[in-house]
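A.B. asks: Sequence and predicted structure, then a few things I'm wondering about:
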Amino acid sequence: MAQINPYINFKGNCEEAFNFYKSVFGGEFAFIGRYKDMPPSENGHAHEIDGEKIMHISLPISKETLLMGSDVGGEWAEYTIDGNNIQISINVDSENEATQIFNGLSAGGRINMALEKTFWGSFFGMLTDKFGINWMVSYDYNQQK
């Protein structure tokens, strides 16, 4: 079964925003990763971002929902404006399902990051569909069944 979560991009104040959301919703962060933690061979744009900035953060809102986010910078920052900084993240149960959904959603749209294996253990890609909606598709190889 697929899980859909909101994913918010920030221009440098992700940590501040998520500490605020944590004060509202409660709970603890499930994950906090910083750009300095990325392997040096990954996408070059990450090296243009302050290493202390948030690469990925997640805050459980309920058993079924995570609020997720990151700071953007480098070449991606110019495309991030208030209003288009929210993406829909869909997490699926198999690589095959990820491919099927990614290909379906990207038809007539734009692929922003090809669907591929990542250093964090996911089969992941990003796209903008033909209606201008931003999507992230992910299959986590380490998920528990």
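C.D. replies: Nice, thanks for sending it over.
A.B. asks: all contacts plus neighbour counts: C-alpha atoms, from now on.
C.D. replies: Noted.
A.B. asks: my guess is D50 meets Y35, correct?
C.D. replies: Yes - counting by C-alpha atoms under 8 Å, D50 touches Y35, with 7.2 Å between them.
A.B. asks: ok, those two, which is more surrounded?
C.D. replies: Higher neighbour count among D50 and Y35: Y35, with 19 against 16, using other C-alpha atoms under 10 Å.
A.B. asks: Report all helices and strands that the helix or strand harbouring L127 contacts.
C.D. replies: L127 is part of strand 122-128, with elements assigned from DSSP states H and E. On a contact count with 3 or more C-alpha pairs under 8 Å, 6 or more residues apart in numbering; DSSP states H and E, strand 122-128 meets helix 95-106, strand 110-117, strand 134-140.
A.B. asks: Second structure follows, compare the two:
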Amino acid sequence: MYQVTPYLFFAGRCEEALEFYRKSFNGVVLTKQLFKDAPQVIEGADPNWVMHAEFEAFGMKLMLSDGLVAKELGGNNIALSIVLDNLDEQARLYDKLSEGGHVMMPLADTFWGARFGKVEDQFGVRWMLHCELV
């Protein structure tokens, strides 16, 4: 069995992103380690940046880091897709993720029988929210 866990990089804004996602998803931070907490000095790392964090909500798990350099932010060729089963929760989450970001596609009923919307959050992470219409 394989499990894919997204690993997101924030180049100095990881602490802020972690708190934003915790509030948006009503989730929990499982672990957070700063570079200064490592047993050895990591060359090129800001000691106050997040070296590694893990976040979980509703069975979804994300890993986050500030990374070592901004080049880790080189491209944004993916979006994280969340499948929900509650329209009210979808709307709440969509509104939270939109705060400080921008709407790419408003929440709307679609021809494939779902309510769907897409947003890029304030950290440049793209989210697609999909909820079946029953």
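C.D. replies: That came in fine, so what should we check first? Quantities reported herein were computed from a predicted structural model and do not represent experimental measurements.
A.B. asks: What value does the TM-score take for this pair?
C.D. replies: The TM-score (TM-score structural alignment, normalised by the length of the second structure) is 0.51; 79 aligned residues with a C-alpha RMSD of 2.3 Å.
A.B. asks: Mind putting the helices and strands packed on strand 122-128 of the first structure into JSON lines with distance to M55 of the first structure?
C.D. replies: Output for those, formatted as JSON lines (distance: least, C-alpha to C-alpha, whole Å):
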{"stretch": "helix 95-106", "distance to M55 of the first structure": "22"}
{"stretch": "strand 110-117", "distance to M55 of the first structure": "15"}
{"stretch": "strand 134-140", "distance to M55 of the first structure": "15"}
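A.B. asks: Residues contacting the strand holding L127 of the first structure, please?
C.D. replies: Residues outside strand 122-128 of the first structure that contact it (C-alpha atoms under 8 Å, 6 or more residues apart in numbering): 95, 98, 102, 105-106, 109-118, 134-142.
A.B. asks: out of those residues, which are buried?
C.D. replies: 95, 98, 102, 105-106, 109, 111, 115, 117, 134-140 (16 or more other C-alpha atoms under 10 Å).
A.B. asks: Output the residue interval of the first structure matched by stretch 97-112 of the second structure.
C.D. replies: The alignment of stretch 97-112 of the second structure onto the first structure (TM-score structural alignment) finds no residues at all.
A.B. asks: can you check stretch 49-57 of the second structure too?
C.D. replies: Stretch 49-57 of the second structure maps onto residues 53-61 of the first structure, going by TM-score structural alignment.
A.B. asks: what does that stretch rub up against?
C.D. replies: 12, 14-15, 18, 22, 25, 27-35, 66-72.
A.B. asks: cutoff 10 Å now
C.D. replies: The contact list for stretch 53-61 of the first structure, computed with C-alpha atoms under 10 Å, 6 or more residues apart in numbering, reads 7-15, 18-19, 21-22, 25-38, 46, 49, 65-73.
A.B. asks: circling back to that earlier point, closest one to G83 of the first structure among the helices and strands packed on strand 122-128 of the first structure?
C.D. replies: strand 134-140 (11.4 Å; C-alpha to C-alpha).
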